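**Student:** show me how the following folds:
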Amino acid sequence: MNASALPLSNNTPLCYSINSPPFNYHPTIASAYFSSIFSSLGLISNLIAFIVLLKSFRQTHSHSRSFFLIFLGGLVVTDFMGLLVTGSIVVSFHVTHFNWRTVDPNCHFCNFMGMSMVFYGLCPLLLSAAMSVERFIGINHPFARSASMPKSRAISMVLTVWLIAGCIALLPLTGIGSYHIQMPGSWCFFNISSKGNDLAFSLLFSLAGLMSLTVSFLLNTVSVVTLIKVCCGQDRNQRRRDYEVEMMVQLILIVVICSVCWCPLLIFIAQTVLSGASLQIKYLLLWLRFATWNQILDPWVYILFRRAVLKRIYPRFDWSRGSIMTSSFSNTLRRFTRTSLGTLGSDGAGEMEKSSVTAPSALKPPPPSP
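**Tutor:** Got it, this is the predicted structure:
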């Protein structure tokens, strides 16, 4: 039977039916400092990224780039709010050591944090998949997306992703899964169990994240192959793909970061519920810390991996003309051609000058004979 379906003895609220605070755990002052620094670093990073994105959005004239910036903006806002909501609760616990049973006797606060953990956890994964779909259509089927498509379409896609993640986060309140206080008492999350509805929700959360990463990987692979063919093909001079390559690099880095940060936790959840093994708290906390790094590393992808920044790091590289992937080769070939033509031109000019000097003496008629 599912733990959430069992009758609760002594009117114990559902979120405290498995783990009931206070726990035999005394957080150190280092935990408070670590949580505070971690949350502050993530908030500052996402705030800087949002300012940079807003400035770029106002300056860009590319329709596809505007779409991509809207998706990035949605990702930055999601990461910022996720750190703000969950980080403030964790830091408050480490500072005040409050008792959840006293502060939240009816589990409303615990359910809110559990929903926040699920919502802000799934959003980056789903947004990465949505961005990969948008880039796949923009690169492989450019005529399928009209140039006159309003930017509100991208905004509606971001809102749709938020709606899907929100509906999944609300499922435990309908009986599919359940939110519980987790060790060491500073956070709430859904019950990772191989029984009843908890099994269904655990698999739903895990498979939704893994499928999003799989879709992103497959679509980005096809998009990269298409870009390579376009940039290195015969029509590379007609189809400039500077911004496409820049956006593709940023998207690939975002997907890689999501995969590295989230795959251990998603695989751990699926493996635990499918094997029927007992939950290992130490591994859950370890992989959860891995996952939270995603919200800090994501904004630095756009802050650092932009042409404006890369120009300063490598000013010799030709960032203004030609494709990024072929500009180095093109510069080398162009310089070699100019040198060769310059040498030939100087030699030809010299020969012409000599001929112009010697030609009159050669063509001069002989003096008349006496």
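**Student:** drop to CA atoms for contacts and neighbour counts, all remaining ones
**Tutor:** Will do.
**Student:** now do the SS call for residue 193.
**Tutor:** Following DSSP: H, G, I helix; E, B strand; the rest coil, we place residue 193 in the coil state.
**Student:** okay, now it: neighbour count?
**Tutor:** Neighbourhood size, residue 193 [other CA atoms under 10 Å]: 25.
**Student:** show me what contacts it?
**Tutor:** Residue 193 is in contact with 199, 202, 272-273, 276, 278-279, counting by CA atoms under 8 Å, 6 or more residues apart in numbering.
**Student:** and this one, please, so the two structures can be compared:
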Amino acid sequence: MHLPPGIEWSYEDATMMYWSRDNVTNNSSNGSDITTLTLTGATIASPIIMFLSVSFLLLPFLQIGNLLALVVLHRTRMESQRMMFHSLVAGLVWNDLTGIVLTSPVTIASYINGLQMPGGEHLCRFNGFIMICFGLSTPLIVSAMAIERFLFVKYTFFYTKHCAPGVARLVIIAIWAFVLFFGLLPMFGFGNYVLQYPRTWCFLDFRTHNPVHAAYGYMYSSLNLLLVVVMVMCNLVVVLTLARVRGYRRKHSNTSVNSVMMADAMMDDSQKQQAVRRRKQKDIELQMIVVMCAITTIFAVCWAPLMIHISLTLATEGKTLDVLGLVAVRLASLNQTLNPWLYVILRRALIVRVQRYCCRWRRWLRTTPRL
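**Tutor:** Here you go, the predicted model:
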């Protein structure tokens, strides 16, 4: 394909956009330097309309989930102040909420603008930078949560001595320092941000033939896949360790029910309160394990397809379906929706209330005479 001189181009799936230095072509009323060449037959009107509708319908849902999670964390702030895990959860919720606020308006504005990103190349680079930053910060925070649970179970003494809520804040600061550094690399020539199909969002150029830009894409996808492996391995170790400990206790516990009742009767009030606190602490720890496993599973399901798609596209020099990339990034963005809802829904207090409601409903059905 012949291009006019002085034109830089970047592949963007079914369309190509050219950022003109010489104002060779101008198809915008506001004098932008953008020329669009649409390839024949490259239209997916129905999926675009569907995704546009979903974006508008899900936006309030996204915000409600994050806000509910923040309310729950605030109500449990006394317990959160003593536990590093809750500080990391709070950081994850704020991270997801900020990511939604910064990325969604650009995509929606591009749809409203007729699949043209307002703001041109500068907004595209900003959107790509934000996508990369939050595409790394979320898995890094979730990995930190998995490692925190691993240290708590396997290295209790080290955890008690070194892992305080203040450490969680330092971890989040360190994560964002690394994320900002990684996201700024394309600004200095290592990697590139380009418009992606269907011209409503920008991301790293994973269809490039430039080996330097391709190396950046490989680094991004490999790092994310490595983080998924770290999460899965840490959670497997935690779950297997707890299952082994519980099985050992159940096997070697010869204490009868009567002796337990007698021991409870002999306890004074302070000892009973300590026993209640220990049981509550065990329930909280079990809840954290359940939440962590759920978040890891959802993250792996949502993020792995995009990382695999990026790696395959780079390896095959762009010989992958464009629509798959769009579906993969939509699936990845869904992760920010589900994370806070998992924390809200999987809280033990809510589960107990749901169980009580179900029991009452069953009793009502049994006692209600049938016609």
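**Student:** make a markdown table from the contacts of residue 193 of structure 1 and add neighbour count to it.
**Tutor:** Shown next, in a markdown table, are these (neighbours: other CA atoms under 10 Å):
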| residue | neighbour count |
| --- | --- |
| 199 | 22 |
| 202 | 25 |
| 272 | 19 |
| 273 | 20 |
| 276 | 12 |
| 278 | 11 |
| 279 | 16 |
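**Student:** state the distance from the equivalent of residue 312 of structure 2 over in structure 1 to residue 130 of structure 1.
**Tutor:** Using TM-score structural alignment as the criterion, residue 312 of structure 2 maps onto residue 271 of structure 1. Separation of residue 271 of structure 1 from residue 130 of structure 1 (CA to CA, to the nearest Å): 26 Å.
**Student:** and if you look at residue 170 of structure 1?
**Tutor:** Using CA to CA, we find residue 170 of structure 1 at a distance of 21 Å from residue 130 of structure 1.
**Student:** which one's more surrounded, residue 271 and residue 130 of structure 1?
**Tutor:** residue 130 (21 against 15).
**Student:** quick check: which element contains the counterpart of the more buried one in structure 2?
**Tutor:** Using TM-score structural alignment, the partner of residue 130 of structure 1 in structure 2 is residue 144. Following DSSP states H and E, one finds residue 144 of structure 2 within helix 120-154.
**Student:** what ranges does the stretch 1-150 of structure 2 have for its strands?
**Tutor:** Counting by DSSP state E, counting those that start in this stretch, one finds strands in the stretch 1-150 of structure 2 at the ranges 7-12, 15-20, 34-38.
**Student:** which parts of the last one are buried?
**Tutor:** Residues of strand 34-38 of structure 2 classed as buried: 34-35 (neighbour count, 16 or more other CA atoms under 10 Å).
**Student:** what is it packed up against?
**Tutor:** Secondary structure elements in contact with strand 34-38 of structure 2, counted by 3 or more CA pairs under 8 Å, 6 or more residues apart in numbering; DSSP states H and E, are strand 15-20.
**Student:** out of the strands of the stretch 1-150 of structure 2, which is the most enclosed?
**Tutor:** Most buried of those, by mean neighbour count (mean count of other CA atoms under 10 Å): strand 15-20, with a mean of 19.
**Student:** so what's residue 43 of structure 1 up against?
**Tutor:** Residue 43 of structure 1 touches 80, 83-84, 296, counting by CA under 8 Å, 6+ apart.
**Student:** corresponding residue for it in structure 2?
**Tutor:** So residue 43 of structure 1 corresponds to residue 63, using TM-score structural alignment.
**Student:** go on, residue 85 of structure 1?
**Tutor:** By TM-score structural alignment, residue 85 of structure 1 lines up with residue 102 in structure 2.
**Student:** nearest residue to residue 292 of structure 1 other than its sequence neighbours?
**Tutor:** Using CA to CA, 6 or more residues apart in numbering and skipping the chain neighbours, the partner closest in space to residue 292 of structure 1 is residue 261 (7.4 Å).
**Student:** which SS class is the one you found?
**Tutor:** Secondary structure for residue 261 of structure 1, judged by three-state DSSP, is helix.
**Student:** residue in structure 1 matching residue 186 of structure 2?
**Tutor:** Correspondence of residue 186 of structure 2 to structure 1, assessed by TM-score structural alignment: residue 172.
**Student:** spatially nearest residue to that match (excluding sequence neighbours)?
**Tutor:** Nearest residue to residue 172 of structure 1, sequence neighbours excluded (CA to CA, 6+ apart): residue 178, at 4.7 Å.
**Student:** what about that neighbour, distance to residue 265 of structure 1?
**Tutor:** From residue 178 of structure 1 to residue 265 of structure 1 the distance is 18 Å (CA to CA).
**Student:** more neighbours: these two, which one.
**Tutor:** Using other CA under 10 Å, the more surrounded residue of residue 178 of structure 1 and residue 265 is residue 178, with 26 against 22.
**Student:** state whether that one and residue 192 are indeed in contact, as I suppose.
**Tutor:** No - counting by CA atoms under 8 Å, residue 178 of structure 1 sits too far from residue 192 to count as a contact (9.1 Å).
**Student:** quick check: neighbours shared by these two?
**Tutor:** Each of residue 198 lies in contact with both residue 178 of structure 1 and residue 192 under the rule CA under 8 Å, 6+ apart.
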